[in-house]
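> build me a model:
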Amino acid sequence: MKDKASSRHLPVAEISRYEPDCAFCNVSVENGFDVIWESDRLIAFRDRDPACELHFQIIPRLHIPSVRQLEKSDVEMSRHTIHSSKSKIVISFHADLLDHQSRMGFHIPPFNSVGHLHLHVQALPYKNFARRVKYPAAPGFKSFHKGFSWFTEANQTILILQQGRSVGIFPC
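So this is what the prediction gives:
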């Protein structure tokens, strides 16, 4: 089993495909998750402590520790995750999601709760102020696509990776 530090700069293809102690490597209805759809590459489930009325997690079946491990070569995988998630969830919950503003993004370590890449898909508004500050969207400036924040929106992540940069807490 690789620790987070040693896998920090490994390409996604070289990171372990399964971590037995990872809660998200064991997502299933049998393990208490409210799975709403799954494919050979992705699993979507309702968040156990939703920040919004509709709040889902989308995870890859492949164990990827966090958004920090993603590189330029992972842009297509990231796009696939984002577009698949959006279309499948809108199809399943179209009436609710189409009436709301939505946010999709990732927490950045060490501010993530589970060491497995997971995309938050949320239909806003947030339930309260405390929930809102947990998912701060920080707009970019000058040559940066994202400002200082422990959360990166999905579109910011794609733009950062396309430029060969890494996603981090500081502007990138």
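
> contacts, neighbours, all on C-alpha from now
Noted.

> ok, the residue nearest the centre of the chain to S6 distance?
The residue lying closest to the centre of the chain (Cα atoms, centre = their mean) is L119, at 2.0 Å. L119 is 23 Å from S6, where distance means Cα to Cα, to the nearest Å.

> next one: F106
F106 sits 21 Å away from S6, going by Cα to Cα.

> who's more crowded, these two?
Counted by other Cα atoms under 10 Å, F106 and S6 do not tie: F106 has more neighbours, with 24 against 9.

> test my guess that the more buried one contacts F151.
Yes. With contact defined as Cα atoms under 8 Å, F106 reaches F151; the gap is 5.6 Å.

> what segments of this structure are helices?
Taking DSSP state H as the criterion, the chain carries its helices at 4-7, 75-98, 129-133, 154-162.

> distance to D34 added to these, as a markdown table?
Formatted as a markdown table, the helices of the chain follow (distance: least, Cα to Cα, whole Å):
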| stretch | distance to D34 |
| --- | --- |
| helix 4-7 | 27 |
| helix 75-98 | 14 |
| helix 129-133 | 21 |
| helix 154-162 | 23 |
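
> deepest-packed of those helices, please.
Across those, the average number of neighbours (mean count of other Cα atoms under 10 Å) peaks for helix 154-162, which reaches a mean of 20.

> rewinding a little: so which of the helices of the chain comes closest to G147?
Nearest of these to G147, taken as Cα to Cα: helix 154-162 at 9.9 Å.

> here is a second sequence; please produce its structure as well for comparison:
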Amino acid sequence: MSANNGSAVTSGVPPVDAPQECSFCKGGFIITSELYRDEDLVVIDDRRPAGKTHWLVMPLRHIRSVEDLTPGDLPLYRKMLAVRDQLLAVHYPDLTPDTRYDRLRSGFHRGKRDVHIFGPVKFHIPDVISVKHLHLHVIVDVDSSMKSMKYPLWNELVFAKSETVLKRLEDEERALKTTGGGKAETVQSSL
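Now for the predicted structure:
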């Protein structure tokens, strides 16, 4: 694992096709502490931590939000979870499956989307993300009730748990294989 714990740096040279709305891709995102970087991912400390530890696991390739992940992104997504788990094992060896639910929040703020809540009726859900670049929040020991409300494990309309996202992507991949490559829209809209 490579790391940079020095002074603030920007996220780097933006890709040619970087969206205007993405401060991370455009190189204007300030990184004060980099815990990990490889050819696909970077892990940084959140500038406004919501707990004892608050990391952001981010792909270097632009993906706008969790809603934009597809089954083709499964290898990258699994790598994001593996890096998260490696860092947790190093920094929190006492975090066991028994204590994990109470101490760990791992997931994503939800992007804009249409959802079916009552049969065929669709509702538009607006963005609840501030950085329009996919980032997995990894929060250990949330420090107050107000901050825990920003990362609610109980409200998946606002915050998608990392395990739920993995299941959705695996279900979509299975549906694609079953249907011979057609789009798995019905599975995705159920998240």
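
> would you report the TM-score computed for these chains?
Overlay of the two chains. TM-score (TM-score structural alignment, normalised by the length of the first structure): 0.71; 143 aligned residues with a Cα RMSD of 2.7 Å.

> aligned to the residue nearest to the centre of the first structure, what sits in the second structure?
Using TM-score structural alignment, the partner of L119 of the first structure in the second structure is L136.

> quick check: its match touching V57?
Yes. L136 of the second structure is within contact range of V57, at 5.0 Å (criterion: Cα under 8 Å).

> which residue ranges of the first structure form strands?
Taking DSSP state E as the criterion, the first structure contains strands spanning 35-38, 42-46, 52-60, 102-107, 119-126, 151-153.

> how about the ones you listed in TSV, adding distance to M77 of the first structure?
Listed next are the strands of the first structure as TSV, based on distance: least, Cα to Cα, whole Å:
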stretch	distance to M77 of the first structure
strand 35-38	16
strand 42-46	11
strand 52-60	9
strand 102-107	15
strand 119-126	12
strand 151-153	16
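
> find residues that contact each of L136 and V57 of the second structure.
M80 (Cα atoms under 8 Å, 6 or more residues apart in numbering).

> would you mind measuring from the match of L119 of the first structure to K177 of the second structure?
The gap separating L136 of the second structure from K177 of the second structure is 27 Å, by Cα to Cα.

> need the winner for burial among the strands of the first structure.
It is strand 151-153: most buried of the strands of the first structure by mean count of other Cα under 10 Å, with a mean of 26.

> how far out from the middle of the chain is that one?
8 Å (Cα atoms, centre = their mean, to the nearest Å).

> onto which residues of the second structure does that strand map?
Under TM-score structural alignment, the match for strand 151-153 of the first structure is residues 159-161.

> with the first structure overlaid, how far apart is the matching stretch on average?
In this overlay with the first structure, the average offset of stretch 159-161 of the second structure from its partner residues is 0.6 Å by mean Cα distance after the TM-score superposition for the first structure.

> L104 of the second structure -> the first structure?
Applying TM-score structural alignment, one finds that L104 of the second structure aligns to S102 in the first structure.

> I'd like the distance between the spatially closest residue to its match that is not a sequence neighbour and I58 of the first structure.
In space, and not counting its chain neighbours, S102 of the first structure is closest to A123: 4.4 Å by Cα to Cα, 6 or more residues apart in numbering. Separation of A123 of the first structure from I58 of the first structure (Cα to Cα) stands at 14 Å.

> ok, now which ones touch Q162 of the first structure?
Applying Cα under 8 Å, 6+ apart, one finds that Q162 of the first structure lies in contact with 72, 75.

> could you list the residues in contact with stretch 104-123 of the second structure?
For stretch 104-123 of the second structure, the external contacting residues (Cα under 8 Å, 6+ apart) are 65-67, 124-129, 134-142, 151, 153, 157-162, 189-190.

> give me the buried positions along that stretch.
For stretch 104-123 of the second structure, the buried set under the neighbour-count rule, 16 or more other Cα atoms under 10 Å, comprises 104-111, 115.

> what's the end-to-end length of it?
Using Cα to Cα, one end of stretch 104-123 of the second structure lies 30 Å from the other.

> same question for stretch 115-123 of the second structure.
Length of stretch 115-123 of the second structure, first residue to last, Cα to Cα: 5 Å.

> pull up the aligned stretch in the first structure for that stretch.
Residues of the first structure offer no counterpart to stretch 115-123 of the second structure, counting by TM-score structural alignment.

> coming back round to it: and of the strands of the first structure, who's closest to S84 of the first structure?
For S84 of the first structure, the closest of the strands of the first structure is strand 42-46, at 8.8 Å, according to Cα to Cα.

> mean offset of that closest one relative to the second structure (after superposition)
Mean for strand 42-46 of the first structure is 0.4 Å (mean Cα distance after the TM-score superposition for the first structure).

> what's the angle between that strand and strand 52-60?
Between strand 42-46 of the first structure and strand 52-60, the angle comes out at 160 degrees (axes from the mean of the first three to the mean of the last three Cα atoms, to 10 degrees).

> which strands and helices sit next to strand 42-46 of the first structure?
strand 35-38, strand 52-60 (3 or more Cα pairs under 8 Å, 6 or more residues apart in numbering; DSSP states H and E).
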